[in-house]
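1. A predicted structure for the sequence below; I have some questions about it.
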Amino acid sequence: MENSSYLPEAQALQEVRQHDNYVKIDRAFGWLMIGQWVFGILAAVVISPYTWIGEAKQVHLHVWASVLLGGLICLFPFYLSRRQAGDFLTRHVMAVAQLLYSSLLIHLMGGRIEAHFHIFGSLAFLAYYRDAKVIYTASVVTVLDHLIRGYIYPLSVYGVLNASEWRWLEHTAWVIFEDVFLLIAIKNGLHEIKKSTMYEAALIKERERALNLSKIKTRFLSNMSHEIRTPLNSIVGYSDLLGQTPLNPEQQQYIGTIHRCTESLLGVVNDVLDISRIESGRLTVEKGAFDIRELQSTLQGIFAVQCEKKKIQLRVITEGDWPPMVTGDRHRLQQVLVNLLGNAVKFTQEGSVHLHLRRDGDCAIWSVSDTGIGIRPENQELVFGPFTQEDASTARKFGGSGLGLTISRALVEQMGGELKMQSTPGVGSVFEFSVKVIE
C-alpha cells in the first residue's frame, strides 16, 4: 500500500498501536519483575549455599542480598508499570532493571555459565517492545556490568577467581551477536506493522467514504421517492376518476393497465423510501387499536383473486381467543404480511399458501407457509439483504425488487419481534414472527 494519501492516518494509527504495545509490555514486565524477585530468593536459598561453601547448608548472605537487591531492582519499575505504563522512561527503566536482575541471578548462582543464558532471554523479551533503543540500553548495562564486576569480583561473574581481563569482550561479542538478530527482527516487525497500519488506515478511510456515500444515497433516494410519489399518486387518482367516466371496453382495459402499473411502481417507490428510512435509522412504528380478525380478513381479500387465478389454495387460519381490539401498528403489520404472502403466492406454482395466526400470551404469532420453490440453505440469509434475491434467474423469472424481506425483517425487529425462516428447496418455505399486541 504505497498511497501517500493514507500516510498521516497510518502514522497516527501506528503511534497508537505502538503505544498500546508499550503499555502492554510494561505491565507484563512489572509482574515479571515480581516473579524474578521470588525466583532470585529461591535460587539463593537452594543453590548458593552449595555453590559457595560446599555441602554445608545454611542461609547465606546472598539470600539477604537477593531479598534486598531484588527488591530495590523490582519496586521502582513495578511502580512505573502501574502508574506510567507506555512512557519512554518506563521502558528504559525496565531494560536497566531486567538486565540488573540477570546480573543478580548470575551472582547468586555463583557465575555458572548457564546463568548467563538469562541475559539472552532478557534481551529477547525486551525485543517485544519493538524499540531498538531499549535493546541498546539493555546491552550497555550488560557490558558495563561484566566489565566492572569482572574486574572487581570475577568470581561473581565467571565463577573463577582469576579470569582474563579481556573475558568481558567475549561475553560482549555474544550479546552483540544476539542484538544483531533482534534488531533485524525489530526492523522487520516494524515494517510489517507499518504495512498493516497502512492497510488499516486505508480501510478506515474508505469505510468513512462509503458511509458518507451511503448517507448521500439515502438522502437522494428519500428525496427522489417523495418527488416521484407525488405525480404517481396523481396518476392513480386521475386514472380512477377517468375509469368512472363513460368508456368503451378497450379504453377501460387501458385505464386498468395504467392503474395496475402505477400501483406497482408506487409500491416499489414506497419500498425504496422505507429502505432509505431503515438505512438512516428513521424507520418508526406507531401503536394504535385495531381488530386483528379484520386484518386477517383484509389479507384474505387482497390475495384471494390472485390465488384463484393461479389455482392455488389460500387458507387463512385464526386460532385463539382474541379481544375485540388489540394494540399495534396495523399498517406496518399488514405491510409485513402482504410482503410475505406476496412472495409466497409469487413463488408457488401449485399447492397452497397458508396464513396462520395463533396467540401466545400477549403475543400474536403469524406464520406464512407455502409449497413453492423453496430457498437453498446457503442463500437463506442472503435473501434478507436489500435488492437481493436467491439468484439472477429468480429475479428474471418472477420479478420483484428484492426489498420485501429486508423491509419486513426491519419492521418486525422495530416492533420487538424476530422474523424467522425455514425453507426446503422444492418443498416450500415458512416465515414466522411474533409481536406483542396485548398491553
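-> Received, thanks. Numbering: from 1, shown residues only.
2. only C-alpha atoms for contact and neighbour calcs from this point on.
-> OK.
3. what number of residues lie near Leu147?
-> Counted with other CA atoms under 10 Å, the neighbours of Leu147 add up to 20.
4. Which residue is the nearest non-sequential neighbour of it?
-> Closest residue to Leu147 apart from its sequence neighbours, by CA to CA, 6 or more residues apart in numbering: Trp168 at 5.7 Å.
5. from what I can see Arg273 touches Ser222, true?
-> No Arg there; residue 273 is Leu. Yes - in this structure, Leu273 is within contact of Ser222 by CA atoms under 8 Å, at 5.4 Å.
6. The helix or strand that contains the residue nearest to Leu147 packs against which elements?
-> Per DSSP states H and E: Trp168 is located in helix 167-243. Where contact means 3 or more CA pairs under 8 Å, 6 or more residues apart in numbering; DSSP states H and E, helix 167-243 is packed against helix 7-46, helix 117-126, helix 132-152, helix 249-280.
7. Looking at these, which is nearest to His191?
-> helix 7-46 (10.7 Å; CA to CA).
8. let's bring in a second model and compare:
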Amino acid sequence: MNSQTALDRRTDEILHHRQQQLYSRTDRLFARLFVIQWIAAIGGAAILSPLTWQGEESRLHAHLWAAVVLGGVLAAAPIAMAYFKPGHFSTRLTISVAQAGYSALLIYISGGRLETHFHIFGSLAFLAFYRDWRVLVPATTVVAFDHLVRGTIWPETIFGVLIPSIARALEHTGWVLFEDLFLGWSCITGVREMREASRTQARLEQAKADTEEVVRERTSDLQLRSEQLEASIDETRRMAQRLAEAQKLECIGQLAAGIAHEINTPMQFIGDNSLYLEECVDRLLDITESYIEMLNIDSPSQAWEDRHQRSDAILAGYRYAELVREVPCAFAENRDGIDRVITIVRAMKDFSHPGTGSKVPTDINQLIHSTVAVSRNRWKYVARVELQLADDLPMADALPAELNQVLLNLVVNAADAIRDHDVDSSDPQGIITIRTFAAGGNVVIEVQDNGPGIPPHVKSRIFDQFFTTKEPGKGTGQGLAISHDIVVNKHSGEISAYSVVGEGTTFTVTIPIVDTEAEEERNQRSAALELARHAYTSQ
C-alpha cells in the first residue's frame, strides 16, 4: 500500500512538472503569436481601410485606430503575464480571453468577412495546445457574447450585413461549441496520456531504485558469504539477465533522443516552408483579387494597353516570377522532409517490434536498414555507413528483435571506436561498412570500421561479461556479451572479430539459413494438427 501510494505521489509530481513545462512553453508561444497578430491587424487595417472620407477631407479610419490601440491593449496583458507568470492558471485564462478578443477585432477590421471567422477556430485549436479544457471556456464565452451583442446591435461589423440576425449568431456559436467538444475531448485524452507516461516513468524510477538496492544487497551478500559460491553464481547470472534488459532500455533511451533530433530537423524546414507557402498563397490571392477588380464590368473602361501595363505592374509588385520559381521548390523540400520522417518512423516501428518469442524467417537486409536508420544520430557525425547487401540474400531462421539488438550494438561500437580515433586527414569521417552474403548454409553479416582496432590483449576478452574499455559511465560491458549470447546460444550461429591495430575491426556474424524442407514439414504438421482439432471439435 505504501509502495502504491509512493508511486501515485511520484506520478503526480512528474505529471505536474510536465504540465508546467507545457503551460510555460505554450505561454511563450502565445506571447510571440500576439505580437504577430498585432502587426497583422495593423497591416490589415492599413491595407483594407486606412482612411475615412468626408467630402474632400480624410482622416484615419476607426479600423486602424482599433488595430493600433485595442490590438495593443489585447496583446500587452497576456505577453506580460506569459513572461512574468508563466505556467499560472491566471495566465492561461488571460491568454484565452485576449485570443478570443483578437478574433473579434480581426472580424471587425475586415468588416465581417467570412474568412476572418476562421480565426476563431484556429484560436481554439491553438488554445488546445495547453491540454487544459478549462481555457476553452472563457474564449468560447467571449466569442458567444461578441456574436450575440454585435449580431443584434451592429451586424455589419461581424457578419457584413445590415440586418440583425440572432439566428446567425447562435449558429456561429453552435459551430464553436461543436469544435469545443472535440478539442475538449482531445485535451482530456492528452492529459490521460501524459498521466500514463508519467506513471510509466515513475515505475521505471522505482524499478531502477529497486534494482540498485538488489545490486547493493547481493554485493554485500557475496562479500560476507563466500561459502555459498554456487548460490552466488546463480544470483550473478540472474543479475546479468536483468542488466541485459537495462542495457537494452538504455539503448532505446539513447535512440529516442537521437530519433527526436532526426525528426525535428525535417519538421523545422517543413514548418518554415509552410509559413513561406502561406505567404505565397496570400500574394496569389492578392493578385487574383487585383485581376478581378481590373476585369470588373462595372469599372471604368480602359484601353487594352492600359490594362496590359496594369497587369504587368501587378505581377511585378507581387513578385510573381519569384512565386513561379520558388513555390515548386518549397513543395519539393516539404515532400522530401515528409519522406525522411516516414522512413525514420517505419524503421523505429520495425526495430521496436517485440517479436514472437520463436524463430521466424527473417529478412536480414531489412533489419540492417532499420538499424542504420534508427541509429543514424549515433554515427552520422563521425562516420558514413556504406551498405553492401546481397540482393538475393536468403531468409534467415532468426529472432528479429534479438538480432536488431546485436546489429545495433555492433554499429554503435563501431561509431564509438571511430569517434575516439583520428582517421586519415584526407577523409575527416570514418567509414562503417556493412555487407551481407550467403555462405555454407548461413547468412553472413560483416560490420567493418576503420577505427583504431583492438589490441591483442583486449581482443580475447571482448565477449566477457562486464568487460569494457570505455570510460566509467560510458559503457556497461554488456553489449558484446549479450550479442554473443544472442548469436551463439539463441541462434546456433557464430560471432567473431578480426582486427588490425591502426586499421580497424571487422565483426562477422553467421546465422543459419531457413531450412525450406523442415519449414514446410513443420507447416504441414501444424496444418494436420489443426485439421484433427477441428474434426474433434465438430464431433
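-> Here it is on my side, so go on. Keep in mind it's a predicted model, so treat the numbers as computed, not measured.
9. Can you pull the TM-score for these?
-> Once superposed, chain against chain, the TM-score is 0.52 (TM-score structural alignment, normalised by the length of structure 1); 265 aligned residues with a CA RMSD of 4.3 Å.
10. that older thread, for Leu104 of structure 1, see how far away the residue nearest to Leu147 of structure 1 is.
-> Per CA to CA, to the nearest Å, Trp168 of structure 1 is found 17 Å from Leu104 of structure 1.
11. so which strand or helix has the closest residue to Ile270 of structure 2 other than its chain neighbours?
-> Spatial nearest neighbour of Ile270 of structure 2, chain neighbours left out: Asn334 (5.2 Å); criterion: CA to CA, 6+ apart. Per DSSP H and E, Asn334 of structure 2 falls inside helix 320-351.
12. Would you tell me what the next helix or strand after that helix is?
-> Remark: after helix 320-351 of structure 2, the chain's next helix or strand is strand 360-362, criterion DSSP H and E.
13. what does that following strand correspond to over in structure 1?
-> Following TM-score structural alignment, strand 360-362 of structure 2 has no partner segment in structure 1.
14. That strand packs against which elements?
-> Using 3+ CA pairs under 8 Å, 6+ apart: strand 360-362 of structure 2 touches strand 396-398.
15. what helices or strands is the strand it packs on leaning on?
-> Packing partners of strand 396-398 of structure 2 (3+ CA pairs under 8 Å, 6+ apart): strand 360-362, strand 504-512.
16. Mind putting those strands into JSON lines with distance to Gly111 of structure 2 and mean neighbour count?
-> Conversion of those to JSON lines gives the following (distance: least, CA to CA, whole Å; neighbours: other CA atoms under 10 Å):
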{"stretch": "strand 360-362", "distance to Gly111 of structure 2": "65", "mean neighbour count": "17"}
{"stretch": "strand 504-512", "distance to Gly111 of structure 2": "72", "mean neighbour count": "21"}
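17. between those strands, which gets nearest to His457 of structure 2?
-> Using CA to CA, the nearest of those to His457 of structure 2 is strand 504-512, at 14.6 Å.
18. I'd say Gly72 of structure 2 and Trp38 touch.
-> Yes - the criterion here is CA under 8 Å, and Gly72 of structure 2 meets it with Trp38 at 6.6 Å.
19. Those two: which has the busier surroundings?
-> Trp38 (23 against 18).
20. Now do the more buried one against Val68 of structure 2, distance only.
-> Trp38 of structure 2 is 8 Å from Val68 of structure 2, by CA to CA.
21. Adding distance to Thr173 of structure 2, write the helices and strands packed on strand 396-398 of structure 2 out as JSON lines.
-> Below are these laid out as JSON lines (distance: least, CA to CA, whole Å):
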{"stretch": "strand 360-362", "distance to Thr173 of structure 2": "57"}
{"stretch": "strand 504-512", "distance to Thr173 of structure 2": "65"}
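22. closest one to Arg59 of structure 2 among those strands?
-> Of all those, strand 360-362 comes closest under CA to CA, at 77.5 Å.
23. Please tell me how far the closest one is from the chain's geometric centre.
-> Chain-centre distance of strand 360-362 of structure 2: 30 Å, with CA atoms, centre = their mean, to the nearest Å.
24. re earlier: so the helix holding Asn334 of structure 2 matches what in structure 1?
-> By TM-score structural alignment, helix 320-351 of structure 2 lines up with nothing in structure 1.
25. what's that helix packed up against?
-> Other helices and strands packing on helix 320-351 of structure 2, by 3+ CA pairs under 8 Å, 6+ apart, are helix 229-294, helix 364-374.
26. Most tightly packed of these?
-> Ranked by mean neighbour count under mean count of other CA atoms under 10 Å, these are led by helix 364-374, which reaches a mean of 21.
27. residues in structure 1 matched by the helix or strand just after that helix, start to end?
-> Later in the chain than helix 364-374 of structure 2, the nearest helix or strand by DSSP H and E is helix 376-379. Using TM-score structural alignment, helix 376-379 of structure 2 corresponds to no residues of structure 1.
28. Which stretches in the stretch 401-539 of structure 2 count as helices?
-> 456-459, 479-484, 491, 516-538 (DSSP state H, counting those that start in this stretch).
29. With respect to Ile79 of structure 2, which of those lies nearest?
-> Minimum separation from Ile79 of structure 2 across those (CA to CA) falls at helix 479-484, 50.4 Å.
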